[in-house]
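*Asks:* Generate a structure from the sequence data that follows.
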Amino acid sequence: MTTIPTTITAGRNEPLGARFDGEGVNFALFSEHASRVTLCLFDETGRNEVANIDLPECTHHVWHGHIAGLKPGQHYGYRVHGPYRPDQGHRFNPYKLLVDPYARRLSGHPVWHDALMGFEMGSPRADLSFDKRDSAPYVPRSIVVADGFDWGADRPPGTPLTDTVIYEAHVRGLTIRHPQVHAPGRFRALASDQMLEHYARLGITAIELLPVQAFLNDRFLVEKGLRNYWGYQTLGYFAPEPRYMENGDIAEFQRMVARLHAAGIEVILDVVYNHTGEGNEMGPTLSFRGIDNASYYRLADDRRHYIDDTGCGNTLNIGHPMVLRMVMDSLRYWVEVMHVDGFRFDLAAALGRGPQGFDTRAPFFQAVRQDPVLSRVKLIAEPWDIGPGGYQLGGFPAPFLEWNDGFRDAVRSFWRRDPGRAPDLAGRLVGSAAQFDHSRRPATSSVNFIAAHDGFTLADVVSFATKHNLANGEDGRDGHDANYSDDLGTEGPTDDPAILTARAQRRRNMMATLLLSQGTPMILAGDELGNSQQGNNNAYCQDNAISWIDWHGTDDAFLRFTARMIAFRKAHPVLRQKLFLHSHERAIDGIEDLFWRRADGAPMTRADWENPELRLIAVELRTAAGTPEYAAQEHAIFAVLNAGAAVEVSVPEAPPGQSWSLQLDSSRPDSAPEPVRGRLAMPAEAVAVLVLEPVP
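*Replies:* Coordinates of the predicted model:
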């Protein structure tokens, strides 16, 4: 067994975390209310605690010390001393080994045992009691990591938002059932040759990964034989999730990013800075709670209980400068050291909460906007939480984009033929201007999607009228009830050719709608393949075939259609403009660029829009000559979305020297372009797109 050095000197109070400097390791841990911090060192196996050393100095509430001779790979943890006064917000318990919030690597996951609790389970007013069992056998070790990955010529793709097509994916679920990749379910597989070929065929420009920061498996799931699959229970904001690595080396993540970048694909991380995996006062003491509960969490007036704006038991106290610093340090780390290109913030409304509620000038937003590193990457907000006034769609400051669930619901309900939904969809088609056209925000601010990890897949939207979540072990009570879905005649799988044809048609209609809309499109990984979750719309705990993408059952025809639609979007900048389109005269050049038509060609009236039986949307989008994307001629697209019966549609008159070409008919997905003059025979429940082209 290797002898571990234990002689400690004062060291430095920053950077926070455990940093190897070539001669040893400097340890620095923030705790404003601790009375003593003990560093615990473990042998090379991580099993045996071989030294307990008090950090000798505390500077500005940062406890620190340096041990010469320690090297990368060293396993460690902390025991933090201080008052155990839950009524005052303090829950220090030195019997509990704690994960370093700045740890860049963790050895694994917590092993559930009552010793992980800072209190005695089952006692009266349990969380006020004090438990003296040692939790070290059940807590993952923090591990010292060396810097120095050779990035070579890696450069961020820097794809403009107007050209971005996001692909939301799960590291494990995307590749675990792929028949050809090496290391399925791991970071390496995500950037394998086979997956890079798929991304290129599809045409996506960015992959948005469900949480890859280290997270835990909830105890109630483990006791039911389930796992935290999605990953929204973060334990370490700097450490990659161990289950996605082969050998525990963070370079595995870096190599994945480098290969994706070389293929022109950006990497966006779904991050969870609104809460941690420690839960409420009845949760475990794993890190933040034992280090400084009163600083890390927002507490209720009685200081014993937690403010829960997230539905997960606790809410991080982003208003505390050192907690905000941790979040900012973490984000910069993933950009500067791991080379990611952006972030999607889970329950982002919680990050903007202050004493008076949600505030666009909250410390987090101000910190991000002024940061020279973070202000240049892609930032996407999930614009809600469950707290008071938590739904903030359209309310985030620049440069944030926002997930637009209104777009999802409008597309689903329109194609389901719900009465009165045409006006809503029309607004979504042109970037949801009612929500986003203010404060000089671009049309790309709206992240449009039909399906995401949370909810039905696209195939299930057209195959199930209700959710089927019994496998989650909650008697079907969990998950959304308002899915705006339709089984088209039979619930679930069927061999009926008429139903299968109708389902395929509706999927094409919805995918076409997504990719014809102004904004930033996002596709759920697997939707292009026809992937199903058997009607489960809350598969957060299904680390199995329910959630894993079925590569053996690929719907190649729909994959071709989706790729064709992405290519069509890329070929026509009129579909992906930065500025909002308006049906009134534009202030810049006095030229109208948005025209809503009836089937007979006449302009839409208020009465037309207010007709609840309106099933057809016909819109002409124009971009004037002389814009940067185009040369001398005016370009236009005429799109018809018909959720009703077949009808003849008048086509706008083409300017001299140009004519209309039918480029897409979703009822004939493989049809070649054909000229159209005067009138278009519009099929029932279909999408047609015409393009204005020069006359040969």
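*Asks:* Please count neighbours and contacts with C-alpha atoms only from this point.
*Replies:* Will do.
*Asks:* quick one: secondary structure of the most centrally placed residue in the chain?
*Replies:* With distances taken as C-alpha atoms, centre = their mean, residue 270 lies nearest the centre of the chain, 3.8 Å away. Assigned with DSSP: H, G, I helix; E, B strand; the rest coil, residue 270 falls in the strand class.
*Asks:* one more to put side by side:
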Amino acid sequence: MTTPTPLIFEGRASPLGATFDGHGVNFAVFSQHATRMQLCLFSEDGKREMHRIDMPERTGDVWHGFIPGMRPGQKYGYRAFGPYAPEDGFRFNPNKLLIDPYAKRLTGHPVWNDALMGYKVGDPDGDLSFCERDSAPFMPRSVVEDPSFSWGHDQPPRRHIADTVIYEAHVKGATKLTNLPHAGTFLGLATDPMLDYLTDLGITAIQLLPVHAFVNDRFLVEKGLVNYWGYQTLGFFAPDPRYLASGEIAEFQQTVARLHSAGIEVILDVVYNHTCEGDQMGPTFAFRGLDNTSYYRLTDGNARYYVNDTGTGNTLNVEHPMVLRMIMDSLRYWVEVMHVDGFRFDLCATLGRTATGFDPGAAFFDAIRQDPVLTDVKLIAEPWDIGPGGYQLGSFPPPFLELNDRFRDGVRRFWRGDDGMVSVLADHLTGTAGKFDHSGRPATTSVNKITSHDGFTLADVVSYNEKHNEANGENNRDGHDANYTDNLGVEGPTDDAEILAKRLQRRRNLMATLLLSQGTPFLLAGDELGHSQKGNNNAYCQDNELTWINPRGADWEFRKLVRKLITLRREHPILRQKHFLHAKERVIDGIEDLFWWRADGTPMRVEDWQDPALRTLCAEMRTASGTPHYGAREDAIFLVFNAGPALEITLPKVPEGMGWVHLFDTAAPDTDVHDRDASTVRTPCEVAGEAVQVFELQKL
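*Replies:* As a prediction, this is how the structure comes out:
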């Protein structure tokens, strides 16, 4: 039985996407070069294509129409007509069902089949050939959604960045091996035990690996693997269906509300630099079929090929106003409708690249900086890509923070015992001032990390000298080779008690350095529990117990140490100041607030900084509050980072009635300071080999 074709009226060109207004649904989709646009409507179960309706109106480059009486839940897609001329950049093929780039929900994921390609697979002409097979049987459907949600009294925590501790987690991996309800989904993160776990640890923001709808790459599926991390975006407005327990987008909103109720912000890892459609041999899911020349950057002289600054086969054309609008609309949607608190931009250098190279004044950055919604949330740049001039650490405009890989490498090398690393550690300890102390940027600009999803876990940093990525099926060729790790005598697992003790101490030192440094600390979920990936430093395709965090058999004693360090950081604002510390007079208040000391209690000299064999760094930090003398409880902190053998340290002289009080020692992490008199330090004092110690100046 056929149903009558719904009446469609001209509707509106804005907003883009499918918008329910209580009376019907307005459809609007961008295509600059299409000659005809069809709206495809599907049955309630999404299996049958019921109607193909020509969009009745075009305003500029937006095709639009309004269907009265239509309700949320309607499944739909598009077919775009136009030239198929790959050498000119055009790849229109109406045989391919296209996802709405603004779809707020998708029914699932593409099922790999040659029909998904715009060309005939196996044809001698390759992508210049034309495929007439219908891709609809293998494509998910876009779904009309009303994203209204009863937020109640939800308020963004709006944590000051100086008070922020970021916890990078995978939605599935964080809870899959727990007994929590809805483990492995958004709702699993929203359970009371998970909220209690995060708040007890001291986490203020959870950064989620990509949750935008994404695709499992065909080459992975054919090897029995999947895209676990999610850096192949299919839709920039839709949560990935695999993380929705019942398929309702309200589950994501409920999760955000629950995290907010615990005082935890939600930061999304977003991928606006490329899409999942790959290069010229890739599938036609949405953007390529709607308007290839607008959505993508194509090579000069031959528009058949794609600029590949991202290493994924294509690069979004952010300089096109409608592509930039899509990105901005997506960001605002996730803030205003889904209530997220910030974004981490994957390969952010790509978003700032113009025809003349990377530009901190590029349209993307200017659009962000003038937007009153987006300047009120946390923005973190991954400051590199593989394109020309791709490494841009320190070059992003305020208010962007930047992931600091140099912190990671420098701190690892210091504790590994590499020569000449004391001066490098000093720079990172003070917010990597050499890179970020300019243009009025705060010390919190540096997002300090020892580990992250793309690399070794903390347990593996101290257990492996080499990567072990054989499970990825690429003959161990993938993943970084320069990891600056140290297995401390044995590659991988060992029963040797001495080696295990050294590895534990090294983990303590690395974590302590992270949480005692100026900047914004960034922790990888599972590091606090000793999670290992068995030496795999590129586990992007491992959706299994290699990447899932297992609370059973975890190192709960190490978690206590991490919690103690986060508490120490929270209770001592001097460790997380906004202003950069300087060993010379500050421009702001004319007061010295940073002193570098030798172990014998005398100031560091030029030749000391240049000594490649030096293994100990002693730093005295004072408040940047303008107080010109000692007196208040938070006047000074003294930090010792000793990567060498045990030695005696002479602490700086202090005024009468004051003394240095011992706060923390990685060599004796279970020692708690309760009695101030008993913990007052007599100088010189001993610092254990390969250890971190913290002292505070207090009135006696």
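*Asks:* what's the TM between chain one and chain two?
*Replies:* For this chain pair, the superposition-based TM-score is 0.98 by TM-score structural alignment, normalised by the length of the first structure; 693 aligned residues with a C-alpha RMSD of 1.3 Å.
*Asks:* coming back round to it: quick check: the residue nearest to the centre of the first structure vs residue 546 of the first structure, distance?
*Replies:* 21 Å (C-alpha to C-alpha, to the nearest Å).
*Asks:* returning to what we had before: tell me which residues touch the nearest residue to the residue nearest to the centre of the first structure once chain neighbours are set aside, please.
*Replies:* Nearest residue to residue 270 of the first structure in three dimensions, chain neighbours excluded: residue 344, at 4.6 Å (C-alpha to C-alpha, 6 or more residues apart in numbering). For residue 344 of the first structure, the contacting residues are 208, 268, 269, 270, 271, 379, 380, 381, 382, by C-alpha atoms under 8 Å, 6 or more residues apart in numbering.
*Asks:* From the residues you listed, pick the one nearest residue 234 of the first structure.
*Replies:* Among these, residue 271 lies closest to residue 234 of the first structure (C-alpha to C-alpha), at 8.6 Å.
*Asks:* the helices in the stretch 501-650 of the first structure, which residues?
*Replies:* Per DSSP state H, counting those that start in this stretch, the stretch 501-650 of the first structure carries helices over the ranges 556-571, 606-610.
*Asks:* Quick check: which of the ones you listed is nearest to residue 664 of the first structure?
*Replies:* helix 556-571 (8.8 Å).
*Asks:* got JSON lines for the contacts of residue 344 of the first structure, with distance to residue 688 of the first structure too?
*Replies:* Shown next, in JSON lines, are these (distance: C-alpha to C-alpha, whole Å):
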{"residue": "208", "distance to residue 688 of the first structure": "30"}
{"residue": "268", "distance to residue 688 of the first structure": "33"}
{"residue": "269", "distance to residue 688 of the first structure": "35"}
{"residue": "270", "distance to residue 688 of the first structure": "35"}
{"residue": "271", "distance to residue 688 of the first structure": "38"}
{"residue": "379", "distance to residue 688 of the first structure": "33"}
{"residue": "380", "distance to residue 688 of the first structure": "31"}
{"residue": "381", "distance to residue 688 of the first structure": "32"}
{"residue": "382", "distance to residue 688 of the first structure": "32"}
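*Asks:* quick revisit: give the aligned equivalent of the residue nearest to residue 270 of the first structure in the second structure.
*Replies:* In the second structure, residue 344 of the first structure lines up with residue 344, judged by TM-score structural alignment.
*Asks:* Which element, helix or strand, includes its match?
*Replies:* Element membership for residue 344 of the second structure (DSSP states H and E) is strand 342-345.
*Asks:* OK, contacts around the residue lying closest to residue 117 of the first structure once chain neighbours are set aside?
*Replies:* In this structure, residue 117 of the first structure finds its nearest non-sequential neighbour in residue 284, 4.5 Å apart by C-alpha to C-alpha, 6+ apart. By C-alpha under 8 Å, 6+ apart, residue 284 of the first structure lies in contact with 116, 117, 118, 278.
*Asks:* Sticking with residue 284 of the first structure, tell me its helix or strand.
*Replies:* Using DSSP H and E, no element contains residue 284 of the first structure; it sits outside every helix and strand.
*Asks:* The residue in the second structure that it lines up against and residue 73 of the second structure: what is the separation?
*Replies:* Aligned counterpart of residue 284 of the first structure in the second structure: residue 283 (TM-score structural alignment). Distance, residue 283 of the second structure to residue 73 of the second structure, using C-alpha to C-alpha: 26 Å.
*Asks:* What's the average distance for the strand holding residue 344 of the second structure when superposed on the first structure?
*Replies:* Following superposition, strand 342-345 of the second structure is found to deviate from the first structure by 0.1 Å on average (mean C-alpha distance after the TM-score superposition for the first structure).
*Asks:* hang on, residue 238 of the first structure packs against residue 100?
*Replies:* No - judged on C-alpha atoms under 8 Å, residue 238 of the first structure makes no contact with residue 100 at a distance of 9.8 Å.
*Asks:* Neighbour count for these two, which is higher?
*Replies:* For residue 238 of the first structure versus residue 100, the count of surrounding residues by other C-alpha atoms under 10 Å is larger for residue 100: 30 against 25.
*Asks:* List the contacts of the more buried one.
*Replies:* 17, 29, 77, 78, 142, 236, 287.
*Asks:* so of those residues, which ones are in strands?
*Replies:* If you go by DSSP state E, those have 17, 29, 77, 78, 142, 236 in strands.
*Asks:* Identify the residue of the second structure aligned to the first one.
*Replies:* Residue 17 of the first structure maps onto residue 17 in the second structure when the alignment is built from TM-score structural alignment.
*Asks:* Grab the nearest non-local neighbour of its match.
*Replies:* Per C-alpha to C-alpha, 6+ apart, closest to residue 17 of the second structure is residue 102, 4.7 Å.
*Asks:* what does that neighbour align to in the first structure?
*Replies:* Under TM-score structural alignment, residue 102 of the second structure pairs with residue 102 in the first structure.
*Asks:* What is the three-state secondary structure of its match?
*Replies:* Classified using three-state DSSP, residue 102 of the first structure is coil.
*Asks:* What about it, how many residues nearby?
*Replies:* The number of residues packed near residue 102 of the first structure is 21, by other C-alpha under 10 Å.
*Asks:* That one contacts residue 214, doesn't it?
*Replies:* No - counting by C-alpha under 8 Å, residue 102 of the first structure sits too far from residue 214 to count as a contact (11.5 Å).
*Asks:* anything in contact with each of the two?
*Replies:* Joint contacts of residue 102 of the first structure and residue 214 (C-alpha under 8 Å, 6+ apart) are 236, 237, 238.
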